[in-house]
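Undergrad: Provide a 3D model corresponding to the input given below.
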Amino acid sequence: MPVERTCLLNGDDLFVADVSCQDPPHGWTEVRPAPVFGLVLVRRGLFRGRADGVEQLLDPASVYVERMGSEQQFAHPCGGDRYTELVLSEPQVAALLGGDPGVPQGLVFTTPRMALAHRLLTARARGDADSFELSERALELAGEVLSALAPARVASGRPGRKAARHRLVNAARAALADDLGLSLDQLGRAVGCSPYHLSRIFRAATGEGIARYRNRLRVTLALERLTEGETRLAALAQELGFTDQAHLTRVVSRTAGLPPGALRTLLRPTG
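TA: A predicted model of the protein is given here:
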């Protein structure tokens, strides 16, 4: 069965891929243990799955939850299909589920919010989003799916007191101001909170996700450096955590309306 897999995000604790299966064989595949914890979000087509003998029908309005070690097999009664594969490490799963990596069995039906978050993730992965933004989007989506299976366990990792949440947001802002090169996982470890809950708390407090806030902070700092006459754009991009100079140029141009060179001229002191 020809399978095309395009990596969208590849990190130590999180992997996202666009997968297309063409001309699958008739009947069920052989039984194999699931090697990872993963979410299969169908975008087109239909297939059947068996996990530890329990059969499930997978369509674009459902999410298959792949549980590490479960005996599984698949059938494709309607031909080829396409889906997004989201794989999390065991520590990342545990962080989402209140410290216990054991994932409940079950099929999750997508909500409009999940469906939109899924498409935004894949669309931004094909745009100019960096790994920080993609990680935040992927974890938010995984959290939504797991909340449908085990809402109490997912909610248990969120600080209950408003003061504690306020301290977390301020700690995250301070950590970003000190080092814009931090990954989302590193930021979570720095403030002692799972990236999923930190993202939700941050959004509730500031009105935007961490990636967007971080991006706004980077652009503001870039404008300040350009005002000072900075000409080394590649070094500036590295310092502010952009992928490269081209990424810096795209983001600044989109946000401020002009490329860095034109902004430097515009902001140059006169007189």
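Undergrad: okay, CA-based contacts and neighbour counts for the rest of this
TA: Fine.
Undergrad: not counting its neighbours along the chain, what's nearest Val108?
TA: Nearest non-adjacent residue to Val108, counting by C-alpha to C-alpha, 6 or more residues apart in numbering: Val63, 5.1 Å away.
Undergrad: let me fix that: Leu233
TA: Leaving aside its sequence neighbours, Leu233 sits nearest to Gln245 (C-alpha to C-alpha, 6+ apart; 6.0 Å).
Undergrad: over to Leu168?
TA: Val191 (6.5 Å).
Undergrad: check Phe74 too.
TA: Gly49 (4.5 Å).
Undergrad: list the contacts for the one you found?
TA: With contact taken as C-alpha atoms under 8 Å, 6 or more residues apart in numbering, Gly49 is in contact with Glu55, Gln56, Leu57, Leu58, Gln72, Gln73, Phe74, Ala75.
Undergrad: can you rerun that using 7 Å?
TA: With C-alpha atoms under 7 Å, 6 or more residues apart in numbering as the criterion, the residues that contact Gly49 are Glu55, Gln56, Leu57, Gln72, Gln73, Phe74, Ala75.
Undergrad: any chance of a markdown table for those residues, columns neighbour count?
TA: Converted to a markdown table, these look like this (neighbours: other C-alpha atoms under 10 Å):
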| residue | neighbour count |
| --- | --- |
| Glu55 | 13 |
| Gln56 | 15 |
| Leu57 | 15 |
| Gln72 | 20 |
| Gln73 | 19 |
| Phe74 | 19 |
| Ala75 | 19 |
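Undergrad: quick one: the strands in this structure, in order.
TA: 3-10, 14-21, 32-33, 37-44, 47-51, 54-58, 62-66, 71-75, 81-88, 107-109 (DSSP state E).
Undergrad: one more sequence to fold, the one below, so I can look at both together:
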Amino acid sequence: MLKYQTWYRHRVKEDNLQAMLALQTRLRSNIHNNAAISHEHGQDEPDLSAHHPVQPDEQIDEELHEDEIETEFKREIAMFDDPLGLVHSHVPDSGPGTPHDPNSLVLQFNQPPNREHLESQSPPVLQLLDLDVDYDSDDSKSNYEFLHAYSDPPALRYAYLNALSSHIVWKSPVRDAEANLKHTLTCLWLTPSGIPDHITPLTTLKSIRTQFGLNTSGLLHQVPICNKCYKQYLMADISSAELPAICTWERPTCSGSYMKLATKNGNTVPPLGPRSG
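TA: Got it, this is the predicted structure:
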């Protein structure tokens, strides 16, 4: 809006200047005509320098009234819709010593930036985004750096996630969850383009957690159970039991065991039974 107001002032001055030049031309033409008529009648030619024609700057200063310009400018501004409610800044008048050169009545816009100066400047350093995820309600630490897990077909990834959710969410034992996973993989093998030939599917929950980089140990509660009937036992039963710890289920009688010796890294330790959700 400020540029438009400046342009409007320049346009008014230009119109007044053109009117003054036309008036000056008309006066000079009349003087020449009068001189020609006087010469025909034997009169002396009038001195044009004695008439002192009005200078352009004086004519503009006499005919240009600030109040009339402001009134006409506001009347034209009222014709436009200003939804943003911009404040029309007042443009200061030219000083008394400012020359009114028609060649200077050109709108001054912002100069383009110096390209050499821009090329000499080093580009700004981009700040790396923080990819760490803060889990407020989940204390378990998850590692999502295993991007190769997303290269598997969607159907295969769904089978893996379904096996994990069956074990963690729906409390299925590890054995049942892995059995259902194998059945799902068999269905995918029988489906055309279900599993590509270059992919070897995973068949255990441990390998799936490693593939996805998920640590679900904090979501599971480990309890001793029988390896056949899945009867749960207390830690006190483990402390007081003697090997072989035969299952105490009687109806019907179970021949399973809820504690046995296992070898891990060359050491014999009494592990817990299969984990249950």
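Undergrad: tm score of chain vs chain?
TA: The TM-score (TM-score structural alignment, normalised by the length of structure 1) is 0.21; 101 aligned residues with a C-alpha RMSD of 6.7 Å.
Undergrad: quick one on the thing from earlier: between the strands of structure 1, which one is closest to Thr255 of structure 1.
TA: strand 3-10 (24.0 Å; C-alpha to C-alpha).
Undergrad: mind listing what's buried in the closest one?
TA: Buried residues in strand 3-10 of structure 1, counted by 16 or more other C-alpha atoms under 10 Å: Arg5, Leu8, Leu9.
Undergrad: try stretch 163-183 of structure 2
TA: Going by 16+ other C-alpha under 10 Å, stretch 163-183 of structure 2 has these buried residues: 163-164, 166-168, 172-175, 177-178, 180-182.
Undergrad: for stretch 28-38 of structure 2, same thing?
TA: Ile31, Ala35, Ala36.
Undergrad: out of these, who's nearest Leu190 of structure 2?
TA: The nearest member of the buried residues of stretch 28-38 of structure 2 to Leu190 of structure 2, counting by C-alpha to C-alpha, is Ile31 at 110.9 Å.
Undergrad: so what's the residue count around Arg119 of structure 1?
TA: As a burial measure, Arg119 of structure 1 scores 13 neighbours (other C-alpha atoms under 10 Å).
Undergrad: swap in Glu144 of structure 1?
TA: 20.
Undergrad: for the nearest residue to it once chain neighbours are set aside, give its distance to Pro260 of structure 1.
TA: Spatially, and ignoring its direct neighbours in sequence, Glu144 of structure 1 is nearest to Met114 (6.9 Å; C-alpha to C-alpha, 6+ apart). Met114 of structure 1 is 36 Å from Pro260 of structure 1, where distance means C-alpha to C-alpha, to the nearest Å.
Undergrad: also Ala142 of structure 1?
TA: 36 Å.
Undergrad: ditto for Gln72 of structure 1
TA: 53 Å.
Undergrad: please apply the same query to Ala115 of structure 1.
TA: Ala115 of structure 1 is 36 Å from Pro260 of structure 1, by C-alpha to C-alpha.
Undergrad: settle it for me: which of the two has more neighbours?
TA: The neighbour comparison of Ala115 of structure 1 against Pro260 (other C-alpha under 10 Å) goes to Pro260, with 22 against 18.
Undergrad: thought the more buried one was touching Thr249?
TA: Yes: taking C-alpha atoms under 7 Å as the definition, Pro260 of structure 1 is a contact partner of Thr249 at 6.2 Å.
Undergrad: so what sits against both of those two?
TA: By C-alpha under 7 Å, 6+ apart, no residue touches both Pro260 of structure 1 and Thr249.
Undergrad: and Lys3 of structure 2, that one's in a strand?
TA: No: with DSSP: H, G, I helix; E, B strand; the rest coil as the criterion, Lys3 of structure 2 is assigned helix and is not in a strand.
Undergrad: burial check on it, number of neighbours?
TA: Lys3 of structure 2: 12 neighbours (other C-alpha under 10 Å).
Undergrad: ok, now Leu116 of structure 1?
TA: 12.
Undergrad: what do you get for Arg32 of structure 1?
TA: 13.
Undergrad: check contacts around it.
TA: With C-alpha under 7 Å, 6+ apart, Arg32 of structure 1 has these contacts: Glu71, Gln72, Gln73.
Undergrad: now the residues you listed in CSV, with distance to Val40 of structure 1?
TA: Below are the contacts of Arg32 of structure 1 laid out as CSV (distance: C-alpha to C-alpha, whole Å):
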residue, distance to Val40 of structure 1
Glu71, 16
Gln72, 13
Gln73, 14
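Undergrad: ok, so of those residues, who is nearest Arg216 of structure 1?
TA: Closest to Arg216 of structure 1, out of all of the contacts of Arg32 of structure 1 and judged by C-alpha to C-alpha, is Gln72, at 44.5 Å.
Undergrad: hang on, isn't the closest one packed against Ala51?
TA: Yes: with contacts counted by C-alpha under 7 Å, Gln72 of structure 1 reaches Ala51, the gap being 4.4 Å.
Undergrad: JSON lines for the contacts of Gly49 of structure 1, including distance to Glu85 of structure 1?
TA: Formatted as JSON lines, the contacts of Gly49 of structure 1 follow (distance: C-alpha to C-alpha, whole Å):
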{"residue": "Glu55", "distance to Glu85 of structure 1": "20"}
{"residue": "Gln56", "distance to Glu85 of structure 1": "17"}
{"residue": "Leu57", "distance to Glu85 of structure 1": "17"}
{"residue": "Gln72", "distance to Glu85 of structure 1": "16"}
{"residue": "Gln73", "distance to Glu85 of structure 1": "16"}
{"residue": "Phe74", "distance to Glu85 of structure 1": "15"}
{"residue": "Ala75", "distance to Glu85 of structure 1": "17"}
